[in-house]
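Engineer: missing the sequence, but the structure's below:
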């Protein structure tokens, strides 16, 4: 429940601390005094949008804080624990909002700065505010459906329906995309299939091109290799008249001979000897190479053809021959992907059918529950209407299962397949019609209040605020409204901003809002009324500014009742 509200420099409030009690609290005051200012400040603590004009004139910022007791509020405690925002006193939760004169704002939960959205999330678990214009919303179809679902606690059923509807829409979008690109994929598939077939037939293996390139160069230059190798061998060893090895051997022997006489030639002798060995090895290797070098025209033709084909295919696909194998693999993957798309279309069609079946099952369960709950809620609201000075009032919730087709396809709604319509009859013999057609503004206000009181029992928040929801109500009807709100306060903290004495007198606590001015600045004050002052305030609400003994007696009688 709400324990305290602290307001600093907000609108026409300089400083205000309000302590709240359990049960029912009524807020009254003169017209224009700002009876709803505490509710507005509380709304900002709960994450409402802030504007620059909320800051008191000539002040830098407005500072608002609301303290809640959450000892019995399991959902709020769990939320705070989940977001690591539990305070030292884990039975309390403090929501704070600081708004600068420039319109910037900061949000805090238990002293930790948080995004504004988190104020809204925790606020939904702490308070439910009903405004004076709520009756304008209940004529809207989506609001009517929401009210019925709240009453019937349809969250699990709605979650299932929403899940299958979202899945259906997602699959439909994927199917539409695949079907739209089908013609393009077919043309692409033909081209890629041709390319893959061509490369399959050629069947170039990894690293094969580098081997081909070496073999091609060797075979295409084979005659030059033979001629140059033979000429070199002639010079090295095979020329009987003169060859390098024989001449070097003779030189080495001569120097080795005289090095024995003069050891200064030892290094030269070693160099010549080593050179002779190396040159002899080179000659042997070159002889072996010459003997192995073959000129096979048939083999060369095969190599030349395969090498040329690889170069042509690479040029055709605008890449280097070394990348041809990888390109071949990528084309195969693309072809497989296109084939998978075709298979995916068949799979999606099957999944859509299964999803439609699951959706219809969930939607039918939701429809059945809406019809059953609609009858129950209709009886409750009809009875409440009659108690609120509409003796012949009848209320009926029409639930029409309305599956729709669009472009030849069944449309699936995340909210189910029902159209909900609130229908009323105010006078005897009058047929039930859509509520907005037959109910006046005052009647709509009373019907809205009846719904709010009935539905409040279904609300999980421990605090309910009614902000002038009794506009357009008076006399015996007002007394019944007060009685219903007080009944509600047995299990829930109720805060009600009102101008009706019949409602104000039902509060366990009554706050009075007054406006003070010195001619230059205006300030709003909120004070808790004592029993004697409460009698005077109820009398003022009954009789206006001129309070008489008769109005005071009426006030005492109302409070006593």
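Structural biologist: That came through fine. This one's a predicted model, so the numbers in the text were calculated from it and none came from an experiment.
Engineer: can we go C-alpha only for contacts and neighbour counts from here?
Structural biologist: Fine.
Engineer: So residue 485 versus residue 350, what's the distance?
Structural biologist: From residue 485 across to residue 350, the span is 54 Å (CA to CA, to the nearest Å).
Engineer: can you check residue 214 too?
Structural biologist: Going from residue 214 to residue 350 by CA to CA gives 56 Å.
Engineer: neighbour-wise, which of residue 485 and residue 350 wins?
Structural biologist: residue 485 (26 against 12; other CA atoms under 10 Å).
Engineer: Which stretches in the stretch 51-200 of the chain count as helices?
Structural biologist: If DSSP state H, counting those that start in this stretch is used as the criterion, the helices of the stretch 51-200 of the chain fall at 74-82, 116-123, 134-137, 141-152, 155-180, 182-202.
Engineer: Tell me which of those sits nearest to residue 108.
Structural biologist: helix 116-123 (7.8 Å; CA to CA).
Engineer: So what touches that closest one?
Structural biologist: 45, 46, 47, 48, 76, 79, 80, 95, 106, 107, 108, 109 (CA atoms under 8 Å, 6 or more residues apart in numbering).
Engineer: burial count for residue 250?
Structural biologist: Counted with other CA under 10 Å, the neighbours of residue 250 add up to 12.
Engineer: is it true that it lies in a strand?
Structural biologist: No. Going by DSSP: H, G, I helix; E, B strand; the rest coil, the assignment for residue 250 is helix, not a strand.
Engineer: got a list of what it touches?
Structural biologist: Per CA under 8 Å, 6+ apart, neighbours of residue 250: none.
Engineer: Take this one as well and set it beside the first:
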């Protein structure tokens, strides 16, 4: 949900900070007041093309920030941010910011972290749908029609995705086996030689590190052997230091009771004996660990040389030789298994393909049934929107097998025909601006909560209509706004009366500078604005009375 919009130095807007809430928000104002500037500013924050002409005259740059509440940890915007390594915690706002310089160039930020305009645009499409005369996103993009139909149908697409993944894995295994057998057959002599060579050597995982460490200890022992021997000699034997300490302790023990100093000396001597004993044990352990065995050292160096030589020969790391041997043995086993192993893999791939086809066909059946229901639902919305001559259909078309995927075996696209006898065509190619917005509204109402962003903006959806049609548009916008945040730029008092919040866009001039501003209207000011929309510049009591009736009916 869009919670805030901050604009600085964009065309006629000097400084503007707006807050938005749930439900239907309407924006009104006289022609030329600057409604397009407001939408252009929001579009800039959502990743639209940066135009230096948007920078307010005399300023060096324009800045627009839009704040969103993603409402829930499962929002796809959070997943997109995580995929791109951006910080985004559930419950925290997502802030999109765009800076455009007067001399060209722009910068984009998400939560104050610099990003590309492309990522900003991708994220913006998940947060907001803007429907206007030239918009080509949201419901107009055929790539999203299949997902929208699946959501409308409450279809189980997970079974198809799982079946496709299993089929793909079985097919990959079969193709790999065929390639392995073909390659192995061509290199049979080399394969036998390599397996024999590695088997005789019998490499172990982690062997290089272990041998290198043992060699290093032995080489260190060779360097330390004289010093270590001298130290051990000082400890060992009847004349060694430890033996003499023990003899002294025994003699002192007989006389220690004769004087306190003697007792203290005995205690100190006992501690010395204990420490010396521990030192002797450590020295013995060090001597064993650093024991220099010339024959063992030579064997280690030979093994290391051969290990590294084999690794270079097979172009792998020394610790990967064991894995290479197992891989070569597996290839040899597949070669030996021959057609029998291939037959099993072929049977498995056929079974997985059959499972996928069954799941995809069930999904296609559900899609065709849902398409009929959706067509009927949209048809029921068209006549009240003055589109009674138009026809809508959901095309569910089988794809060639080469294009089957995790989403099934169908292509789905929404098409319309605006006049009797006219051919069906994609929405964006056949409808005029006003018709397009009303078609999108009819679709949105029919789809209800399924698909789309949490915030939708309709730009002059009521262009060229009035009376009952405008009332029908307002009623449907109000109904749709119960499920999502909706912002509408409108010239229709019937639509404006449906708003939960009403903002007036107006232009002011102080004799030197022209500015565009936005004011949130009170109940009284809202009544006056709707009356102005009904009667023009001169507001009459009759217009005010009609405004009251519209507000009461809403």
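Structural biologist: Perfect, thanks for sending it. Not measured: the values here are computed from a predicted model.
Engineer: Work out the TM-score between the chains.
Structural biologist: Scored against TM-score structural alignment, normalised by the length of structure 2, the superposed chains reach a TM-score of 0.60; 426 aligned residues with a CA RMSD of 4.9 Å.
Engineer: re earlier: ok, which pair from the contacts of helix 116-123 of structure 1 is furthest apart?
Structural biologist: Across the contacts of helix 116-123 of structure 1, no pair lies farther apart than 76 and 106, at 21.1 Å, counting by CA to CA.
Engineer: With neighbour numbers in mind, choose between the two.
Structural biologist: Between residue 76 of structure 1 and residue 106, residue 76 has the larger neighbour count (other CA under 10 Å), namely 20 against 14.
Engineer: what sits against the more buried one?
Structural biologist: Contact partners of residue 76 of structure 1, counting by CA under 8 Å, 6+ apart, are 70, 122, 125, 126.
Engineer: Equivalent analysis for residue 212 of structure 1, please.
Structural biologist: Counting by CA under 8 Å, 6+ apart, residue 212 of structure 1 touches 303, 306, 307.
Engineer: ditto for residue 34 of structure 1
Structural biologist: 513, 514, 515, 524.
Engineer: again, 10 Å this time
Structural biologist: 11, 12, 13, 28, 40, 513, 514, 515, 523, 524, 525, 526 (CA atoms under 10 Å, 6 or more residues apart in numbering).
Engineer: Translate the last one into the numbering of structure 2.
Structural biologist: Residue 526 of structure 1 maps onto residue 518 in structure 2, with residues paired by TM-score structural alignment.
Engineer: and the gap between that match and residue 57 of structure 2?
Structural biologist: For residue 518 of structure 2, the distance to residue 57 of structure 2 equals 20 Å [CA to CA].
Engineer: if we can go back for a sec, which single one of the contacts of residue 34 of structure 1 is nearest to residue 447 of structure 1?
Structural biologist: Nearest to residue 447 of structure 1 among the contacts of residue 34 of structure 1: residue 28, at 23.0 Å, using CA to CA.
Engineer: Next secondary structure after whichever strand or helix holds that closest one?
Structural biologist: Under the criterion of DSSP states H and E, residue 28 of structure 1 resides in strand 24-29. Counting by DSSP H and E, the element after strand 24-29 of structure 1 in chain order, helix or strand, is helix 37-45.
Engineer: That following helix against structure 2, how far on average?
Structural biologist: For helix 37-45 of structure 1, the mean deviation from structure 2 after alignment is 3.9 Å (mean CA distance after the TM-score superposition for structure 1).
Engineer: in stretch 8-27 of structure 1, what's buried?
Structural biologist: Of all the residues in stretch 8-27 of structure 1, those buried under the rule 16 or more other CA atoms under 10 Å are 8-18, 20-27.
Engineer: Apologies, that question was intended for stretch 453-462 of structure 2.
Structural biologist: 453, 454, 455, 456, 457, 458, 459, 460, 461, 462.
Engineer: so how far is it from its chain's centroid?
Structural biologist: 26 Å (CA atoms, centre = their mean, to the nearest Å).
Engineer: returning to what we had before: can you check which of the helices of the stretch 51-200 of structure 1 gets nearest to residue 297 of structure 1?
Structural biologist: helix 182-202 (21.7 Å).
Engineer: What helices and strands are in contact with the closest one?
Structural biologist: Helices and strands touching helix 182-202 of structure 1, by 3 or more CA pairs under 10 Å, 6 or more residues apart in numbering; DSSP states H and E, are helix 155-180, helix 297-316, helix 324-387.
Engineer: coming back round to it: identify the farthest-apart pair in the contacts of residue 34 of structure 1.
Structural biologist: 11 and 28 (18.4 Å).
Engineer: quick one on the thing from earlier: with structure 2 superposed, average distance for the strand holding residue 28 of structure 1?
Structural biologist: Superposing on structure 2 places strand 24-29 of structure 1 at an average distance of 1.4 Å from its equivalents, by mean CA distance after the TM-score superposition for structure 1.
Engineer: Residue 267 of structure 1 versus the residue positioned nearest the centre of structure 1, what's the distance?
Structural biologist: What sits nearest the mean C-alpha location of structure 1, by CA atoms, centre = their mean, is residue 117, with 12.6 Å. To residue 267 of structure 1, residue 117 of structure 1 is 92 Å away according to CA to CA.
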